[in-house]
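Visitor: here's my sequence, what's the structure:
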Amino acid sequence: MRELLSSFRKLGLRRVLGAFVGLLAFGQAAQAASFLEKNFYLSGPRYDGNLPPCESALGKISSQFADKESTFWNSTLQITGYDRVHEIAFRPWQSDNIPRRFCAATAMISDGKPRPVYYSIIEDGGFASFGNGIEFCVVGLDRDWAYNPACKAARP
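Guide: The predicted structure is shown next:
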C-alpha cells in the first residue's frame, strides 16, 4: 500500500487523474433502450378528475372523527350534523397535480358548538391508492396541530 501511495506521489496526482479520465473517455457510448426496456407495463397514474361532490365525504368524516376522538383523545365528541356544505376549490394548482376537491362545512359537534370543517377529496388517495382519500380538519379540535393554525393547511 505504501508503494502504491509513493508511486502516486512520484507520478503526480494530475497525471493519475488524467489517465483515469482518459480511460473513461474510451468507454462504451450510451445506447437507446430496447423494446423490453421501454416502459414494459408501467402504466403510471392516469388522473381523470372525476371526483364525487362534497356531500359524499361527510359520512366518512363523521366516522373518522369519532374514531380519532375516542382512540387518541379519550373523548366522546362526535359530529352530529352538517350545515352550509360547499366547494372551495377544484384542482387549484397545475393541471398535472393529483386532482383534489377542497370543501368546507359547518359541523355541529356533540358538545353543542358549531365548528368549521375543511376537507379535501383526493383522487386515488385511499389506502394503497385504491379509491378516493379524504383529509379533514375541524377547527378548534386539531389537537395534534397537524393543520394548524386554525386548519389553514387543510385549505388550498
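
Visitor: for the rest of this, base every contact and every neighbour count on C-alpha atoms.
Guide: Fine.

Visitor: max-length helix in this structure?
Guide: helix 58-72 (DSSP state H).

Visitor: which elements pack onto that helix?
Guide: strand 79-90 (3 or more Cα pairs under 8 Å, 6 or more residues apart in numbering; DSSP states H and E).

Visitor: residues of the strand it packs on that come out buried?
Guide: 79, 82, 85, 87-88, 90 (16 or more other Cα atoms under 10 Å).

Visitor: next, count neighbours for residue 65.
Guide: Counted with other Cα atoms under 10 Å, residues neighbouring residue 65 total 19.

Visitor: let me redo that: residue 100
Guide: Applying other Cα under 10 Å, we find 25 residues neighbouring residue 100.

Visitor: next: residue 19.
Guide: By other Cα under 10 Å, the residues close to residue 19 number 12.

Visitor: what's it in contact with, if anything?
Guide: The contact partners of residue 19, by Cα atoms under 8 Å, 6 or more residues apart in numbering, come to none.

Visitor: please name the nearest non-neighbouring residue to residue 119.
Guide: Using Cα to Cα, 6 or more residues apart in numbering and skipping residues adjacent in sequence, the residue nearest residue 119 is residue 136, 4.0 Å away.

Visitor: one more sequence to fold, the one below, so I can look at both together:
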Amino acid sequence: MYFDNTSIGTSTNNKGAFEIKQREGISSALVVSFLGYEKVVIDTYDSNEFYDILLNESIDSLDEIVISTNDGMPREIKLEQFRKQFLGFSKFAKSCKILNEYDVILRYKKSSKELIATAKSPIIIQNEELQYLVCFDIKSFVIEYNFV
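Guide: Prediction:
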C-alpha cells in the first residue's frame, strides 16, 4: 500500500492487515497492489475509517514462463544501464537503490538498438541520502542507443 506519487507506504502483516497514516496536506489516492492481482485505488482515503479490501485476481496474469535467450547484452550490463538512466546521475541519484531488481524485466532489441524495461510489480527505490522509500509502477521504459 502506498499513497500515489509519494514516498509514504507500508506492507501488510501475515494476515493481510495494515495501518497507514495519511499526513496533513497529502491528498493522493491510496494504492493497494499485490503481484497477480488487480490493483485497487481508493481516491478518498480516511485514516480514521476501517476498510475491508478484497483484491481480484488479475485476468492478465499468466503462470511465469522463463525463456532464456541471448539478446546480445548480458543482464548485468542491462541492469547497470537501466539504473543509470532511470535513477539519474546526480549525487542523490547515486545513493538510490532498487530493492527488488529481480522484478525488473530487461530486453535488448538489436534491430532497433533499444533497451526496454518493464516490471512485474512496482519497483521499490530507497534513497539513503534523502531518507525516502518510494514505489514506482513502471509500465515501459526505453533507452535508445544511437551508435555511429
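
Visitor: would you pull the TM-score for this pair?
Guide: Remark: TM-score between the superposed chains equals 0.30 [TM-score structural alignment, normalised by the length of the second structure]; 67 aligned residues with a Cα RMSD of 3.8 Å.

Visitor: ok so, going back, need the buried residues of strand 79-90 of the first structure in TSV with distance to residue 16 of the first structure, can you?
Guide: Output for those, formatted as TSV (distance: Cα to Cα, whole Å):
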residue	distance to residue 16 of the first structure
79	72
82	74
85	71
87	66
88	64
90	60
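
Visitor: and which of those residues is nearest to residue 70 of the first structure?
Guide: Of all those, residue 79 has the smallest distance to residue 70 of the first structure: 12.5 Å, by Cα to Cα.

Visitor: right, and the closest one touches residue 66 too?
Guide: Yes: the criterion here is Cα atoms under 8 Å, and residue 79 of the first structure meets it with residue 66 at 7.3 Å.

Visitor: ok so residue 21 of the first structure is a helix residue?
Guide: Yes: under DSSP: H, G, I helix; E, B strand; the rest coil, residue 21 of the first structure falls within a helix.

Visitor: the helix or strand encompassing the residue nearest to residue 119 of the first structure to helix 58-72, inter-axis angle?
Guide: Following DSSP states H and E, one finds residue 136 of the first structure within strand 133-138. Interaxial angle, strand 133-138 of the first structure versus helix 58-72 (axes from the mean of the first three to the mean of the last three Cα atoms, to 10 degrees): 70 degrees.

Visitor: tell me what strand 133-138 of the first structure is packed against?
Guide: strand 114-122.

Visitor: what angle separates the strand it packs on from strand 79-90?
Guide: Angle between the axes of strand 114-122 of the first structure and strand 79-90 is 50 degrees (criterion: the same axes, to 10 degrees).

Visitor: tell me the contacts of residue 107 of the second structure?
Guide: Residue 107 of the second structure neighbours (Cα under 8 Å, 6+ apart): 71, 78, 115-117.

Visitor: hmm, which of those residues are the buried ones?
Guide: Taking 16+ other Cα under 10 Å as the criterion, what is buried in the contacts of residue 107 of the second structure is 78, 115-117.

Visitor: what sits against the residue lying closest to residue 108 of the second structure once chain neighbours are set aside?
Guide: Spatial nearest neighbour of residue 108 of the second structure, excluding adjacent residues (Cα to Cα, 6+ apart): residue 115 at 4.4 Å. Counting by Cα under 8 Å, 6+ apart, residue 115 of the second structure touches 78, 106-109, 142-144.

Visitor: hang on, the earlier thing: dump the buried ones among the contacts of residue 107 of the second structure to a markdown table, plus secondary structure and distance to residue 31 of the second structure.
Guide: Below are those laid out as a markdown table (DSSP: H, G, I helix; E, B strand; the rest coil; distance: Cα to Cα, whole Å):
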| residue | secondary structure | distance to residue 31 of the second structure |
| --- | --- | --- |
| 78 | helix | 29 |
| 115 | strand | 28 |
| 116 | strand | 25 |
| 117 | strand | 22 |
